[in-house]
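Student: My questions concern the predicted model and sequence given below.
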Amino acid sequence: MTAEDPITATRRWLQRAVIGLNLCPFAKAVQVKDQIRYVLSEAATADALLEELAAELVWLHDTDPAVVDTTLLIHPQVLTDFHDYNDFLDQVDAAIDALGLEGEIQVASFHPDYQFAGSDFDDAANCTNRSPYPMLHLLREASVERAVEAFPDPDAIVERNIATLEKLGVEGYRRLLEP
């Protein structure tokens, strides 16, 4: 992790990696329309983060999608260990369910040390979910469904992303995110 402002680093990651490498072909539209909410969590414990997450889930649900379509909840002070972060995702799902938002909002996971099960840490495919800081990406399911319907072959996105990142390599990915 870097010492720079987490929101600045996240914006650069979004611009250079997510949009620049076209890892998510749906991200550019919401970025251009300024419909992404960046929230920097001050949470120092998983319980505090869970409270902030619940508030953000409700806020996003109650906000007009034309104003804010998605939220990036960046939490640099808590769940910095990937295994702890990964375990926390069960609590994220439980919070969505407890708030009655299942089928309305989903959360995608991003972490600087993201590692898919069964992969080596330095496998370039892990970079598809590596971000400058730990974060939870809150997405409206209706928006995801519309985006997927408009994309000719959404299953090809994963394969294309892995090929792109294998070509770039882990070191190339790291350099891409440098200030």
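Tutor: The structure has been received and is ready for your questions.
Student: going forward, measure contacts between C-alpha atoms and count neighbours the same way
Tutor: OK.
Student: Near the residue lying closest to Val67 once chain neighbours are set aside, how many residues? Count them for me, please.
Tutor: Closest residue in space to Val67, ignoring its immediate chain neighbours: Gln35 at 5.7 Å, by C-alpha to C-alpha, 6 or more residues apart in numbering. Neighbour count of Gln35, defined by other C-alpha atoms under 10 Å: 17.
Student: Now do Gln35 against Asp69, distance only.
Tutor: Per C-alpha to C-alpha, to the nearest Å, Gln35 is found 5 Å from Asp69.
Student: got another, please set it beside the one above:
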Amino acid sequence: MPQPSHQEAIDATREWLEKAVIGLNLCPFAKGVYIKDQVRFVVSDATNAEQLAVELGRELETLAEASPDKIDTTLLIHPYVMQRFLDFNDFLEIADAIVEELQLDGELQVASFHPKFQFEGTGVNDIENYTNRSPYPTLHLIRESSIARAVESFPQAEMIYEKNIETVTRLGIEGWKALFAKASQ
């Protein structure tokens, strides 16, 4: 499979964000920051975990130092490393350690999306995994203050996970594929 250019990786991630995350309302908080152009898209050239860790640290510092009005959240897309989900999942411990090392715990956190995302206890092709499947491995750097504001304004935020599973279950795998096939026809 050919490696994507930076622009191809960003375009595919934007399409996923627009059609799945916002379009299916998988994250009711995403639309507001996206339409205000407060989402930073960064493509990493990392080809190993050490390089990705350095870039993650740099992006966490950039987000921490930026005004939330300019950058509210960052999507660190890394198409050249962590293709295996288990490697990616293991890296999340390193990501959390970097947040702590930079003394940004309580201020920023890292969420994860992956093309082969799999919740514990599910099968590889179970539809609920699609709630966290992105075109490329992606680390989502989020301000905790933004999460707190969003949760405050969204009644029953703890129900989002269950609602997302219901949404993708209704859609089904064929519906998910059709959602993205329209653009390539």
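Tutor: In hand now; what should we look at? Note that this is a predicted model, so its numbers are computed, not measured.
Student: quick one on the thing from earlier: counterpart of the residue nearest to Val67 of structure 1 in structure 2?
Tutor: The alignment partner of Gln35 of structure 1 in structure 2, by TM-score structural alignment, is Gln38.
Student: Equivalent analysis for Ser119 of structure 1, please.
Tutor: Match for Ser119 of structure 1 (TM-score structural alignment): Thr122.
Student: Give me the spatial nearest neighbour of its match, chain neighbours excluded.
Tutor: Nearest residue to Thr122 of structure 2, sequence neighbours excluded (C-alpha to C-alpha, 6+ apart): Asn129, at 7.8 Å.
Student: Please report how far that neighbour lies from Ala66 of structure 2.
Tutor: Using C-alpha to C-alpha, Asn129 of structure 2 is found at 32 Å from Ala66 of structure 2.
Student: who touches Val107 of structure 1 in this structure?
Tutor: Contact analysis of Val107 of structure 1 by C-alpha atoms under 8 Å, 6 or more residues apart in numbering lists 92-93, 136-139.
Student: So which of those belong to helices?
Tutor: Members of these lying in helices (criterion: DSSP state H): 92-93.
Student: Which one of the contacts of Val107 of structure 1 is nearest to Thr2 of structure 1?
Tutor: Comparing those against Thr2 of structure 1 with C-alpha to C-alpha places Leu136 closest, at 18.3 Å.
Student: can you pull out the strands in structure 2?
Tutor: Along structure 2, the segments classed as strands by DSSP state E run 39-43, 73-77, 108-113, 138-143.
Student: Just send those back as TSV, with distance to Glu101 of structure 2 too.
Tutor: Output for the strands of structure 2, formatted as TSV (distance: least, C-alpha to C-alpha, whole Å):
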stretch	distance to Glu101 of structure 2
strand 39-43	22
strand 73-77	19
strand 108-113	12
strand 138-143	15
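Student: which residues are in contact with the lengthiest helix in structure 2?
Tutor: Longest helix in structure 2, counting residues (DSSP H): helix 160-184. Contact with helix 160-184 of structure 2 is made by 15-16, 19, 24-27, 127-128, 130-131, as judged by C-alpha under 8 Å, 6+ apart.
Student: again, only this time at 10 Å
Tutor: 12, 15-16, 19-21, 23-28, 125-132, 154, 157 (C-alpha atoms under 10 Å, 6 or more residues apart in numbering).
Student: can you check stretch 82-98 of structure 2 too?
Tutor: The contact list for stretch 82-98 of structure 2, computed with C-alpha under 10 Å, 6+ apart, reads 46-50, 52-54, 56-57, 60, 81, 100-101, 103-105, 108-118, 136-139.
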